[in-house]
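Q: Here's my sequence, what's the structure:
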Amino acid sequence: MYLALKGSQLRFVIGLLISFQHVVTADYSSGASEFWCESTKPTRLVNIVYLKCLNEVPIYVDATVKPSDSSLPHQFNLTVKRVEKYSFLVEILRTDLDSGWENILLKINWKAYPPKEIKTCRQLYDFGYRRNGLYNIYLDGRTKWEVYCDLENHGGGWTVIQRNMDNRTDFDRNWLDYKTGFGNKLASFWIGLENIRALTKNGDNELRIDITTCDNTKIVAEYSNFMVGPESDRYRLNITGYQHQQGKLCDYGSPSGRWQCGSTGVSRTTCENNVQGCCFDSAASGKNRCFHTKDAMAWGNGSEFSTKDKRTNTCPNTMKAGWWFRYCTYSNLNGNYDPCKVGFNYAYWRNVSPVGLHEGLRFTEMKIR
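A: Presented below is the predicted three-dimensional model:
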């Protein structure tokens, strides 16, 4: 039966259904259908019904269309317009209106992915999601877990694991809190060491750290490899492949040799393109205009995580936070929220700062993919 909408509505044809196949696996529901279409109708809307009931609305449907006869030209684009619990709607658009045929048999192959198939924010991005916010993922394919996904920035697909942006969340916590997580995922929070372990144990993860300093300078540190060990090893930190915000690798030499900057009179262009990773600070003067984003995480690489009630040194008490401490200063992103305060109780992420090397930060965020 053929059906056409008139006026400003889309005109479409659903041809005689020739066949329909439906398969359900542990990961997705799939199927294929064939139908005739007429050359006089360039746009078709086809509603495909799942022949087997699904327990919930699929989070994503992947569908393709092509002529059943492979010798015929492939001249169709398909867009999934709506996904529901019992069916999904696709729009098929012809790209060649002068092909010479009157009727053609088309085949749609599709896969409907249930929400439990989503294990990372990267998968959400790959499935076309482009809005930051809270999403449910299923790391083990069974248990629902709410995470904050950054799907808009820096290539998308990031799972945010830490944010320190106000003083409403206390980071001076015990081991259990740091293990399980705390805070508000829409503001300041810590996702939990056990969750970070679950997200990174495959060993193929990158980490991005975004920092805003007292004078609103933006600092970015990226690492191509980030992983934490199991609780039996105190969630030991394994982090390598440091890059600064220009994207150049800086993972060479000793930590103290990674951010040496040039002499006086360094131009902005030279500074920003320096192979060692200089950043430019227009508020400073002379040689201070050229400074490096420090690879501050390097000082904690290989360290166990410590809290005030489970520690290898006094750093958690001094810094009022849990962290991978080797020295009490440098990278700590979980310290007290005191923007612009200075002193050894604060982080050390750049070699030159208008307020001091150890400075209270306005904003920090850690995210992985």
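Q: contacts and neighbour counts: CA atoms only from here.
A: OK.
Q: What is the longest helix of the protein by residue count?
A: For the chain, the longest helix by residue count, based on DSSP state H, is helix 193-200.
Q: and whatever helix or strand comes next after that helix, what does it pack onto?
A: As assigned by DSSP states H and E, the chain's next helix or strand after helix 193-200 is strand 207-212. Packing contacts for strand 207-212, counted by 3 or more C-alpha pairs under 8 Å, 6 or more residues apart in numbering; DSSP states H and E, involve strand 218-228, strand 363-368.
Q: quick one: contacts for the residue lying closest to Glu34 once chain neighbours are set aside?
A: Leaving aside its sequence neighbours, Glu34 sits nearest to Lys107 (C-alpha to C-alpha, 6 or more residues apart in numbering; 4.3 Å). Going by C-alpha atoms under 8 Å, 6 or more residues apart in numbering, Lys107 touches 32-35, 65-68.
Q: just those residues now: which is nearest Ala298?
A: The closest of the contacts of Lys107 to Ala298 turns out to be Val65 (C-alpha to C-alpha; 50.3 Å).
Q: can I assume that closest one sits in a strand?
A: Yes - the assignment for Val65 is a strand, going by DSSP: H, G, I helix; E, B strand; the rest coil.
Q: Could you dump the helices and strands packed on strand 207-212 into JSON lines with distance to Asn164 and mean neighbour count added?
A: Converted to JSON lines, the helices and strands packed on strand 207-212 look like this (distance: least, C-alpha to C-alpha, whole Å; neighbours: other C-alpha atoms under 10 Å):
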{"stretch": "strand 218-228", "distance to Asn164": "15", "mean neighbour count": "21"}
{"stretch": "strand 363-368", "distance to Asn164": "5", "mean neighbour count": "21"}
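Q: Redo those as a markdown table? Include distance to Ile161.
A: Formatted as a markdown table, those follow (distance: least, C-alpha to C-alpha, whole Å):
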| stretch | distance to Ile161 |
| --- | --- |
| strand 218-228 | 12 |
| strand 363-368 | 5 |
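Q: please give me the structure for this one as well, since I'd like to look at both together:
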Amino acid sequence: MNELSEPLRPKDCDEIIDDRTDGPKQIYINDEPVWVYCQFGIRSSYTVIQSRGSSDEESFAKSLEEYKKPFGKPGKGNNFWLGLDNMVALTANGSYNLLIELCCGGKLIEPQLFYENFKINPGPDYILSAVAKDRPSIGLDFYNTNSQKKDINAKFATYESMSEDER
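A: The predicted model follows:
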């Protein structure tokens, strides 16, 4: 096969060119097919790495080992997690921004939180790095007086790994 006839293997939703309707799409992370939910806008597209829906088919009460791999089903109203290892690989190969949308019952709750230079660093700590631009000191940039830290530049934590003060 020559270069022109090989099928496109998008690394994220922004690289999908044939069907730009919102919905579950297949992308390739480390040359492996992975299903994600893609949300397309006029100027950009979003590769959804986590969604919490009304469906409780999939619990987020998991161990760190379970968070390393994907779980759930991508889609609106579904619980879904891309997996820490996939997030590391995805964010290592490009410049990504993170948009957090909080919604309930299909209604967007303001404010949306936007971060630049989003990255999940490799394990064992899976440290999240990002820059809070538009609304510093809230969301991931909020300083928790109980834990004495912010989520930005903190290692990934599960409920079971957190102390009583951090919960």
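Q: about what we covered before: separation between the residue nearest to Glu34 of the first structure and Asp150 of the first structure?
A: Distance, Lys107 of the first structure to Asp150 of the first structure, by C-alpha to C-alpha, to the nearest Å: 36 Å.
Q: What separation is there between the residue nearest the centre of the second structure and Pro136 of the second structure?
A: By C-alpha atoms, centre = their mean, the mean C-alpha position of the second structure lies nearest to Ile49, the distance being 2.7 Å. From Ile49 of the second structure across to Pro136 of the second structure, the span is 22 Å (C-alpha to C-alpha).
Q: Tell me the counterpart of Ser87 of the first structure in the second structure.
A: For Ser87 of the first structure, there is no aligned position in the second structure, judged by TM-score structural alignment.
Q: Ok, Arg197 of the first structure next?
A: Checking TM-score structural alignment: Arg197 of the first structure goes with Val88.
Q: ok, residues contacting stretch 87-96 of the second structure?
A: The contact list for stretch 87-96 of the second structure, computed with C-alpha under 8 Å, 6+ apart, reads 11-12, 29-30, 49, 116-122, 126.
Q: Show me which of the residues you listed is closest to Asp22 of the second structure.
A: Ranked by distance to Asp22 of the second structure (C-alpha to C-alpha), the contacts of stretch 87-96 of the second structure are led by Asp12 at 13.4 Å.
Q: Skip the chain neighbours and tell me the closest residue to the closest one.
A: Asp12 of the second structure sits nearest to Ile27 (C-alpha to C-alpha, 6+ apart), 5.7 Å away.
Q: what's the counterpart of the one you found in the first structure?
A: Following TM-score structural alignment, the counterpart assigned to Ile27 of the second structure within the first structure is Ile137.
Q: Next up, the contacts around that match.
A: By C-alpha under 8 Å, 6+ apart, Ile137 of the first structure lies in contact with 115-116, 118-121, 144-147.
Q: Any of those buried? List them.
A: For the contacts of Ile137 of the first structure, a burial check counting by 16 or more other C-alpha atoms under 10 Å picks out 115-116, 118-121, 144, 147.
Q: out of the helices and strands packed on strand 207-212 of the first structure, nearest to Leu17 of the first structure?
A: strand 363-368 (45.9 Å).
Q: Quick one: list the elements packing against that closest one.
A: Strand 363-368 of the first structure packs on strand 158-164, strand 207-212, going by 3+ C-alpha pairs under 8 Å, 6+ apart.
Q: just the helices in the second structure please.
A: Using DSSP H, helices in the second structure cover 64-67, 84-92.
Q: Tell me which of those helices sits most buried.
A: Of the helices of the second structure, the one with the most neighbours on average (mean count of other C-alpha atoms under 10 Å) is helix 84-92, at a mean of 19.
Q: Mind reading off the mean deviation between that one and the first structure?
A: Aligned to the first structure and superposed, helix 84-92 of the second structure gives a mean residue distance of 0.9 Å (mean C-alpha distance after the TM-score superposition for the first structure).
Q: Measure how that helix sits relative to strand 96-104, angle-wise.
A: With axes from the mean of the first three to the mean of the last three C-alpha atoms, to 10 degrees defining the directions, helix 84-92 of the second structure sits at 130 degrees from strand 96-104.
Q: Return the distance of helix 84-92 of the second structure from the chain's centre.
A: The chain centre lies 9 Å from the centre of helix 84-92 of the second structure; the measure is C-alpha atoms, centre = their mean, to the nearest Å.
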